[in-house]
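Engineer: I need the structure of the sequence given here:
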Amino acid sequence: MGLAAGLLAAFTIAVMPGLTASDDRTLVDAMQHMIVKIENPVFFLIFLGAPILAAIALVQARRSGSARTARWIIAGLVLYTLTLLVTFAVHVPLNYELRDMGDPAHIKNLAAVRDDFVTPWVTWDIVRTLTATAAFTALTRALTLHPHTT
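Structural biologist: Presented below is the predicted three-dimensional model:
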């Protein structure tokens, strides 16, 4: 979850501020390319593999009788589920709508398209960055509580 939180944070603190400082065509063109390129096996492994690994850790924590550890893992899973919900309910539809508009040179009223995309995308990206970071923090806390045996 740390890699996923870091990726989202990079968009929140660098990518989107950089793109929003650019002109409408540059922002739309760059986002269309990123939307296509980010959907790759490495991204999906990082983004969707994290909760699977956390669920495995939860099973192990419960088997070892570590209720406190399990509670923190559950908290991390709940927070990361919120991250995924925001992604699939807000970002994916916005991304696909923008991607499917085609060449920015042929989009009518590019400024309105940009505004309709950027405001909700950036707002909800902050939310999912916070939930992903909190999820990672919860898992880190669980790790510090889990009894280590050698």
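Engineer: please make it C-alpha for all contacts and neighbour counts, starting now.
Structural biologist: Noted.
Engineer: how about the helices in the chain?
Structural biologist: For the chain, the helices defined by DSSP state H cover 2-10, 16-20, 24-38, 41-63, 67-86, 92-99, 110-145.
Engineer: would you mind finding the most buried of those helices?
Structural biologist: helix 67-86 (a mean of 21; mean count of other Cα atoms under 10 Å).
Engineer: now do it: distance to the chain's middle.
Structural biologist: 14 Å (Cα atoms, centre = their mean, to the nearest Å).
Engineer: quick one: contacts of it?
Structural biologist: 51, 54-55, 57-58, 61-62, 124, 127-129, 131-132, 134-139, 141-143, 145-146 (Cα atoms under 8 Å, 6 or more residues apart in numbering).
Engineer: for stretch 41-60, same thing?
Structural biologist: When contacts are defined by Cα under 8 Å, 6+ apart, stretch 41-60 is touched by residues M1, L3, A4, A70, I73, I74, G76, L77, Y80, L139.
Engineer: run the last query once more with 6 Å
Structural biologist: M1, A4, A70, I73 (Cα atoms under 6 Å, 6 or more residues apart in numbering).
Engineer: to compare against the first, here's the next sequence to fold:
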Amino acid sequence: MTPILAAAALTAATVLTGLVAGLYYSFAMSVMPGLARADDRTFLETLRHINAAILNGWFALGFVGAPVLQVVAAVAVPFVPGGAAALPWLAAAFLCYVVTLLVTFRVNVPLNNALDAGGPAEGGPADAQRRRDFEAQWVRFNVVRAVFATASLASAAGGVLAYGLGTAG
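Structural biologist: Modelled structure (predicted):
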């Protein structure tokens, strides 16, 4: 593998990891606090629309592409003299990203699916219960995702730095 291809995989992995970390951060810092101020019907309907909208190819590219490219980079960098310095950083990035995947598929997605299965909000007391069943746990675990995605990003960035220093003349 050429140094340019290894660097490209490492850079792309870092960028995609940053996009996913930024998504979780945005939800933690603005989307969910903003929706916390909304009435139950607005809260439920908005999240149902977000759940539908986020299932698209651009999101999938980042969400799936980040860990795939972290692995590709980890396979590629040892073939570049000095590139192996990035390996511990990439391992940490991947492990942190795996935590975000576990939280997503064990907590956030099932909560999203339950919210969607309840159908449209009706504007009554049932909406308040649906919100209580969803909001606190989803928000708490999204913060966990944001923290681990940010740690994954920081580790990937450390890999970029280590790769650059390790391969510099």
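Engineer: now check F105 of structure 2 against structure 1: what is it aligned to?
Structural biologist: Matched across to structure 1, F105 of structure 2 falls on F88, judged by TM-score structural alignment.
Engineer: separation between that match and F47 of structure 1?
Structural biologist: Plainly put, F88 of structure 1 is 12 Å away from F47 of structure 1 if you go by Cα to Cα, to the nearest Å.
Engineer: in space, what's closest to the equivalent of L35 of structure 2 over in structure 1 - neighbours in sequence excluded?
Structural biologist: Matched by TM-score structural alignment, L35 of structure 2 corresponds to L19 in structure 1. What sits nearest to L19 of structure 1 in space, not counting adjacent residues and going by Cα to Cα, 6 or more residues apart in numbering, is L27, at 5.3 Å.
Engineer: from I35 of structure 1, how far out is the one you found?
Structural biologist: 12 Å.
Engineer: ok, now R128 of structure 1?
Structural biologist: Distance from R128 of structure 1 to I35 of structure 1, by Cα to Cα: 17 Å.
Engineer: ok, now A75 of structure 1?
Structural biologist: Taken as Cα to Cα, the span from A75 of structure 1 to I35 of structure 1 is 30 Å.
Engineer: can you check P41 of structure 1 too?
Structural biologist: P41 of structure 1 is 14 Å from I35 of structure 1, by Cα to Cα.
Engineer: repeat that for A70 of structure 1.
Structural biologist: Applying Cα to Cα to A70 of structure 1 and I35 of structure 1 gives a distance of 35 Å.
Engineer: same question, P51 of structure 1
Structural biologist: Computed as Cα to Cα, the P51 of structure 1 to I35 of structure 1 distance reads 22 Å.
Engineer: next: N109 of structure 1.
Structural biologist: Relative to I35 of structure 1, and taking Cα to Cα, N109 of structure 1 is found at 21 Å.
Engineer: same question for I74 of structure 1.
Structural biologist: Relative to I35 of structure 1, and taking Cα to Cα, I74 of structure 1 is found at 30 Å.
Engineer: just put the contacts of stretch 41-60 of structure 1 in CSV and tack on distance to T150 of structure 1.
Structural biologist: Compiled in CSV, the contacts of stretch 41-60 of structure 1 are given as follows (distance: Cα to Cα, whole Å):
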residue, distance to T150 of structure 1
M1, 26
A4, 30
A70, 20
I73, 22
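Engineer: from the residues you listed, which two are the most distant?
Structural biologist: Distance extremes for the contacts of stretch 41-60 of structure 1: the farthest pair is A4 and A70 at 21.1 Å, using Cα to Cα.
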